[in-house]
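1. Compute the structure for the input listed below.
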Amino acid sequence: MDWTSLAGVGLAIASIIVGRLLEGGHILSLVQPAAFVIVVVGTMGAVLLQSGMPAFIRGVKMARWVFSPPADNVNGMILQLTGWSALARREGLLSLEQYVHTVRDPFVAKALRLAVDGIDTEKIRTILDIEISSYERRERQALKIWEAAGGYAPTIGILGAVLGLIHVMENLAEPSRLGNGIAVAFVATVYGVGLANLVFLPIANKLKMIVTNEVARREMLADVLLSIANGDNPRVVQERLAAYA
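-> This next block holds a predicted model:
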């Protein structure tokens, strides 16, 4: 669990609530179902139209990484790679075949399988580079739904405000109904701007950082595994790993 992200969300929400209370307002005045439906559902529809269903679903699933990022056991991987290097140097690449089916990381398993099969290292490099590029393109396309939501939400909030004002204009002869329309108008703007800057855009930027780190990790793994496939001295492999640490 990433407690920093959880604390950030709590602090953002608390700032709005405390600010509202300091102004002498009521919290319930910020609860407007009509404004929520206009902004949230409208934003989802716009994002879905832009991104398509597969990217939309993938992006929504990626949101869990904000609070529970993928495990990154760098120290354990370094020890494992160092051990593989020594074993391959001593007994040959075929000695690593036992790890192809036990290693949990599909990327590492694929690289090991190619090396054990005796594929030329240049071809392995090409295959792994394509794998990394495909991963990065797929993940960045998915996380863009949060960037898109951050762009659309404020505008749709303004749309909600206009709809609320239209409701006000239609009921000028009935003062008792004006308050609700004005509330929807202003709260829709708050929802749009607030969700964009406190939720959608921060999630997008956090996911960008996670994807960037994962791409760097895969590039490191590819570099070191190719060094092992070339039969480099374990000391060279350790130096490569130290450079990435």
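
2. Going by C-alpha atoms from here, please, whenever you check contacts or count neighbours.
-> Fine.

3. Run through the helices of this protein in chain order.
-> 3-22, 33-36, 42-51, 53-62, 74-91, 97-100, 106-116, 121-170, 178-195, 201-229, 234-244 (DSSP state H).

4. Comparing those, which comes out most buried?
-> Of all these, helix 178-195 carries the top mean neighbour count, a mean of 22, counting by mean count of other CA atoms under 10 Å.

5. How far away from the center of its chain is it?
-> Using CA atoms, centre = their mean, to the nearest Å, the mean C-alpha position of helix 178-195 is found 29 Å from that of the whole chain.

6. and this one, so I can compare the two:
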Amino acid sequence: GKAAAKAFMFKIEAPEELIEKAVQLGDSARKGGFLALEEADIPNAFMQKGINMLVDGHDADVVRATLQKDISLTEKRHENAIAVFKSLGDVAPAMGMIGTLIGLVAMLSNMDDPKAIGPAMAVALLTTLYGAFIANVIAIPIADKLAIRNQQEKLNNMLILDAVLGIQDGQNPKVIEGILRNYLAQGKREVAGEAA
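-> So this is what the prediction gives:
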């Protein structure tokens, strides 16, 4: 349900947008302190959580541990959804074959009417088509898309973690941007490798 919808409808922010927002937040924090970030418009919920922790005065170890735990739990949840769709892709063809065998047994047990053999055979073989269709057109593509999205979201969240810690450390926004741009290059390489 939700995982399949997320594979195709959920928008993952471009890392460049996150970097731009992190630089703005870093600039605001340097000029007005962490409380200046309290009213900031942050569309990314993970970034908002990290910034809220800064505003609330949590130390760097707590911020790091909390956000890393969130990254880990999100990745695990995504991996579980991916595994469900991969399993469906593995099982669907076998279920189709079982349906075909049941249909063939029913057809062979009713050989009295030669005119009924053709339609019965068509129905029996249709279950194989359904199994192959479910596996190759629905389940496996959704699993693959979820895996790519999982990787993109994980890299974005790791980028955000570094941004939040850089802001908390009082780093120059240009330094934060440089660090995050290195991350961006890494992310593009990893996502491209995942899609290949």
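
7. Overlay the chains and give the TM-score.
-> Their TM-score after superposition, calculated using TM-score structural alignment, normalised by the length of structure 2, is reported as 0.86; 184 aligned residues with a CA RMSD of 1.6 Å.

8. can you tell which of the helices of structure 1 is closest to residue 68 of structure 1?
-> Of all those, helix 3-22 sits nearest to residue 68 of structure 1, with 9.0 Å by CA to CA.

9. which residue numbers in structure 2 go with the closest one?
-> Following TM-score structural alignment, helix 3-22 of structure 1 has no partner segment in structure 2.

10. Switch the helices of structure 1 over to a markdown table; also include distance to residue 68 of structure 1.
-> Below are the helices of structure 1 laid out as a markdown table (distance: least, CA to CA, whole Å):
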| stretch | distance to residue 68 of structure 1 |
| --- | --- |
| helix 3-22 | 9 |
| helix 33-36 | 27 |
| helix 42-51 | 23 |
| helix 53-62 | 10 |
| helix 74-91 | 17 |
| helix 97-100 | 27 |
| helix 106-116 | 20 |
| helix 121-170 | 16 |
| helix 178-195 | 21 |
| helix 201-229 | 11 |
| helix 234-244 | 24 |
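
11. what separates the equivalent of residue 181 of structure 2 over in structure 1 from residue 230 of structure 1, distance-wise?
-> By TM-score structural alignment, residue 181 of structure 2 lines up with residue 242 in structure 1. From residue 242 of structure 1 over to residue 230 of structure 1 the distance is 19 Å, taken as CA to CA, to the nearest Å.

12. Please list all residues in contact with the residue lying closest to residue 240 of structure 1 once chain neighbours are set aside.
-> Distance criterion CA to CA, 6 or more residues apart in numbering; nearest residue to residue 240 of structure 1, sequence neighbours excluded, is residue 224 at 6.7 Å. By CA atoms under 8 Å, 6 or more residues apart in numbering, residue 224 of structure 1 lies in contact with 81, 237, 240, 241.

13. and the gap between the third one and residue 143 of structure 1?
-> Counting by CA to CA, the separation of residue 240 of structure 1 from residue 143 of structure 1 is 31 Å.

14. Next: the last one.
-> Applying CA to CA, the value for residue 241 of structure 1 to residue 143 of structure 1 is 29 Å.

15. what does the first one give?
-> Using CA to CA, one gets 31 Å for the distance from residue 81 of structure 1 to residue 143 of structure 1.

16. Residue 72 of structure 1 maps to what in structure 2?
-> Matched across to structure 2, residue 72 of structure 1 falls on residue 13, judged by TM-score structural alignment.

17. Quick one: residues contacting that match.
-> Residue 13 of structure 2 makes contact with 44, 156 under the criterion CA under 8 Å, 6+ apart.

18. Could you measure from it over to residue 127 of structure 2?
-> Distance, residue 13 of structure 2 to residue 127 of structure 2, using CA to CA: 40 Å.

19. tell me the centre residue of structure 1?
-> A centroid search over structure 1 (CA atoms, centre = their mean) returns residue 207, at 2.6 Å, as the residue closest to the centre.

20. What does it correspond to in structure 2?
-> Residue pairing (TM-score structural alignment): residue 207 of structure 1 is matched to residue 146 of structure 2.
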